[in-house]
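[1] Below is the structure, and that's it, no one-letter string:
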């Protein structure tokens, strides 16, 4: 399509949606028929499912690079059902969503944070990154919100809540601040700072997609929920600005994101590696798809997927927002191929199908509208649209910089000692057992720093309750420190693999390390 035609299309959309924009800004009430509300909620869940299915085969296969145009990404009739049946773990972002939806359905709109934390901590599905660290914390007595705090969770800035926040937006139509309140409670179970902001921002975009069909407005207005001093805000604001400067070249924008924002600080798997599961970078790819897709489903899915990294969750977020904006009935038939035959299938680890969550989310949205000053009439709902307000400022890994990664690749036998120079470290490793059939064992460990016992903890061999990092600390006095890891009980056939450790300091590495000859 020629540039002039795209410009005309965007201008038309802007004119059509100007009334919705004014309503949102004036904090007035709007009316949606109940069928319109239901259609938008269905569109959000369907879009998310379509997006994660489409991007699934590319997930983290493209790290620090985008997917070239000549690489075909499949889509065909029956693909969704086949994936749900044969690769159900792909839908972790959805069954995590559904865990929280089911708590609301069971406990009510005022369910306490422990209900949500315990539901996902004790669920039978596997977790990773911030979610898994939070699960371990909760099961060992560190409750929310401390379970997501960066000093207790080295993955605090990761994407986890960002990919799970769809439900908060879908149950808060036109009410971004209500979605933020939900995200404050649930998002801090597993994230903090930019990791939390990712969920706040995605949730806000969903809420605004109920009241506007202007993508630029949705992307920009939702950013008002994020503190301007945060790196998350600055990153997304950059993407919006670069889109204005390079409106026809998403790859140029991608390169700008890579150049300025791609350095990983927290996630031990991504530090000193091209792997990036940071919330703000992947949110940037969601926004990339939305802005350059300009309302077109195919372009939006293609770009948010081809940007790489978490390239199933990013198109899921983008398509979910687009599906909410247009409604289920207006999602192109091509993208709904085979969807109907999958809508009665329960997502693995849940008792909820798409058809069931369509109804549950509608019910929750109706209750939220009423709780927030709206009205429920016989055939329509009146929503008191909220003007977005920034949530509080918080920053993970403040003044903390990774300076060196040291490979170990060894088994812990009794004890292991090493020295660092800096302000902290993370030891990456996992508990193992010789045979899968063996009973699980919680391997007890002590950590000593400068000759004094610093902490005692367990390292489970059970994969569901595992600890992916042996130990971490970020606030030691700057200088040299001796570290000793001590196994306090040994059992034949059980051990801890030590993979590497990362050294942190209070100032960044300048990139050149001097070695004595």
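    Great, that's in hand. The structure presented is a predicted model; accordingly, all values stated were derived computationally and were not measured. Residues are numbered from 1 along each chain as shown.
[2] only C-alpha atoms for contact and neighbour calcs from this point on.
    OK.
[3] buried sites along the biggest helix by length in the chain?
    Determined from DSSP state H, the single longest helix within the chain is helix 34-55. In terms of neighbour count (16 or more other CA atoms under 10 Å), helix 34-55 has its buried residues at 34, 36-55.
[4] do stretch 388-397 as well
    Quick answer for stretch 388-397 (16+ other CA under 10 Å): 388-391, 395-397.
[5] which two in the residues you listed are spaced the farthest apart?
    388 and 397 (26.7 Å; CA to CA).
[6] Could you tell me the angle between the helix or strand containing residue 31 and helix 34-55?
    Element membership for residue 31, per DSSP states H and E: strand 29-33. Interaxial angle, strand 29-33 versus helix 34-55 (axes from the mean of the first three to the mean of the last three CA atoms, to 10 degrees): 80 degrees.
[7] which helices and strands sit right next to the longest helix of the chain?
    Here helix 34-55 touches helix 79-86, helix 166-170, helix 297-306, helix 313-326, helix 354-371, strand 380-384, going by 3 or more CA pairs under 8 Å, 6 or more residues apart in numbering; DSSP states H and E.
[8] Distance to residue 488 added to these, as CSV?
    Shown next, in CSV, are these (distance: least, CA to CA, whole Å):
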stretch, distance to residue 488
helix 79-86, 42
helix 166-170, 44
helix 297-306, 47
helix 313-326, 41
helix 354-371, 47
strand 380-384, 59
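[9] Can you say which of these is nearest to residue 253?
    helix 297-306 (11.4 Å).
[10] Contacts for stretch 219-228, please.
    176-177, 180, 197, 200-201, 204-205, 208, 232-234, 236-237, 240, 287, 290-291, 388-393 (CA atoms under 8 Å, 6 or more residues apart in numbering).
[11] now the end-to-end length of that stretch.
    15 Å (CA to CA, to the nearest Å).
[12] Just confirm residue 118 contacts residue 138, I think it does.
    Yes: Residue 118 is in contact with residue 138 according to CA atoms under 8 Å; the separation is 7.5 Å.
[13] Of these two, give the one with the bigger neighbour count.
    residue 138 (24 against 16; other CA atoms under 10 Å).
[14] In addition, the following structure is provided for comparison:
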């Protein structure tokens, strides 16, 4: 058990959102500039806060958590909130939304036909998960996965959100930036492109190589991915963290002057430093310059109230901490007394086993829960079918209760479709026991644009019927 002081946690959350606004406002005018720059500070008038989708999406995620609670919140719920409240249609945002509207569930919605799945849309919205799970990076990345996979599948964009969410959550109990970077790296695949970019920065910094050379090496290393991609831009944030050496202004200017997705790099850097060092770490003149206001650009605000100030957002975020920690069995207590953070607890934050379980899953898949069991639908390739052709579908069933089960399966097929499959699956008597079920679905002469198959799963002695949608595009 560790103890976190209530006032300190609130101060770090507030500094997170103020830092986010500072970096987003400072970087936004230069978004998309691909050359090395030399800005010195704000280009906007005092008191002006520029809107930023980085923060907007997190306001919708907070609403989803408030209305659904930490036990239930998953990618399916977040996807529905996305369709209802998030207005942009660009890049991965638009692709994920389009795929969901066609019936493809996350992470399949973020994987199918998505050339932007390695881009920046996910890791820039990770602070909400970190702030609701302070000092608990494995809890933060659990929700980060449900978030990122909607429009990034299991691409580099999702790994990037694992990295930032873990780093930001750990920053509530660790303020050494090098240690935080190492914790973030422990939560992503060692051979992924995000890890490669971060390691370039760390290695160059250790060798005394200057930040401009490091920036140019990142650009060259990511040239095959193109612009606005997560690996290089996460690397720019790490440049700010290391070469800025904890100085908020210096760090911010390093990151933004790297170019590319400047509002995202600046905003995320500002939030990380805000959490790590609290309000005291943000220069008073910049804090005063930006103010407390939140301005949105990507939200449909006609039916719901989203936070209008950093102060309000802080209070609402803080109010969800206890439910989130309780739901996930965290060994964290909020107290009005002194903080108590044992070294053994900090050492445990480097454990990557839970993270590997989360990210080690196929992108062409999605999960469905029905109380006593859950299922993960997996395609070997794109979920497409032509007239008279066949497609293979695999479902992995997981036992959620300590009781052996015979699952009985019936497929409800579109007119003219046929299927070959086993009608029974056995699940062993232990939590998390799993079993695999396979089907070959064959189309008839007529194939629609959207073809819905339903797997009806019943268990003798249980009243709950599991209905698993299998959407196949024509």
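    Received the coordinates, thanks. Bear in mind the structure is a predicted one, so any value in this text is a computation, not a measurement.
[15] The strand holding residue 31 of structure 1 - contacts with which helices or strands?
    strand 380-384.
[16] whereabouts in structure 2 does the helix or strand just after the strand it packs on align?
    Going down the chain from strand 380-384 of structure 1, the next helix or strand is strand 401-411, by DSSP H and E. Across structure 2, nothing matches strand 401-411 of structure 1 (TM-score structural alignment).
[17] What residues sit buried inside strand 401-411 of structure 1?
    For strand 401-411 of structure 1, a neighbour-count test (16+ other CA under 10 Å) marks 401-405, 411 as buried.
[18] ok, those vs residue 373 of structure 1, which is closest?
    Using CA to CA, those come closest to residue 373 of structure 1 at residue 401, 45.8 Å.
[19] I'd assumed residue 504 was in contact with the closest one.
    Yes: in this structure, residue 401 of structure 1 is within contact of residue 504 by CA under 8 Å, at 5.3 Å.
[20] ok so, going back, buried only: go through the contacts of stretch 219-228 of structure 1 for me.
    Taking 16+ other CA under 10 Å as the criterion, what is buried in these is 176-177, 180, 197, 200-201, 204-205, 208, 232-234, 236-237, 240, 287, 290-291, 388-391.
[21] Out of the residues you listed, list just those in helices.
    Going by DSSP H, the helices hold 176-177, 180, 197, 200-201, 204-205, 208, 232-234, 236-237, 240, 287, 290-291 from those.
[22] if I line the two up, what does residue 25 of structure 1 land on in structure 2?
    Aligned partner of residue 25 of structure 1 by TM-score structural alignment: none.
[23] which residues does residue 25 of structure 1 contact?
    Contacts of residue 25 of structure 1 (CA under 8 Å, 6+ apart): 386-387.
[24] Please say which position in structure 1 residue 272 of structure 2 maps to.
    Residue 272 of structure 2 maps onto residue 321 in structure 1, by TM-score structural alignment.
[25] What's the local residue count around its match?
    So residue 321 of structure 1, with other CA under 10 Å, has 35 neighbours.
[26] Can you name the residues that contact the nearest residue to it once chain neighbours are set aside?
    On the basis of CA to CA, 6 or more residues apart in numbering, the spatially nearest residue to residue 321 of structure 1 that is not a chain neighbour turns out to be residue 206, at 5.2 Å. Counting by CA under 8 Å, 6+ apart, residue 206 of structure 1 makes contact with 44, 166, 169-170, 173, 320-321, 324-325.
[27] And residue 206 of structure 1? What does it align with in structure 2?
    So, by TM-score structural alignment, residue 206 of structure 1 is matched to residue 168.
[28] Please report how far that match lies from residue 6 of structure 2.
    Counting by CA to CA - residue 168 of structure 2 and residue 6 of structure 2 are separated by 17 Å.
[29] The closest residue to residue 404 of structure 1 other than its chain neighbours: what secondary structure?
    The shortest distance from residue 404 of structure 1 to any non-neighbouring residue, by CA to CA, 6+ apart, is to residue 503 (5.2 Å). Here residue 503 of structure 1 is recorded as strand under DSSP: H, G, I helix; E, B strand; the rest coil.
[30] what's the counterpart of residue 503 of structure 1 in structure 2?
    Counting by TM-score structural alignment, residue 503 of structure 1 has no partner.
[31] Residue 503 of structure 1 contacts residue 427, correct?
    No: with contact defined as CA under 8 Å, residue 503 of structure 1 does not count as touching residue 427 (9.0 Å).
[32] what residues are up against the aligned partner of residue 230 of structure 2 in structure 1?
    Residue 230 of structure 2 maps onto residue 279 in structure 1, with residues paired by TM-score structural alignment. Going by CA under 8 Å, 6+ apart, residue 279 of structure 1 touches 157-160, 162, 194-195, 198.
[33] please redo it, this time with the cut-off set to 6 Å
    158-159, 195, 198 (CA atoms under 6 Å, 6 or more residues apart in numbering).
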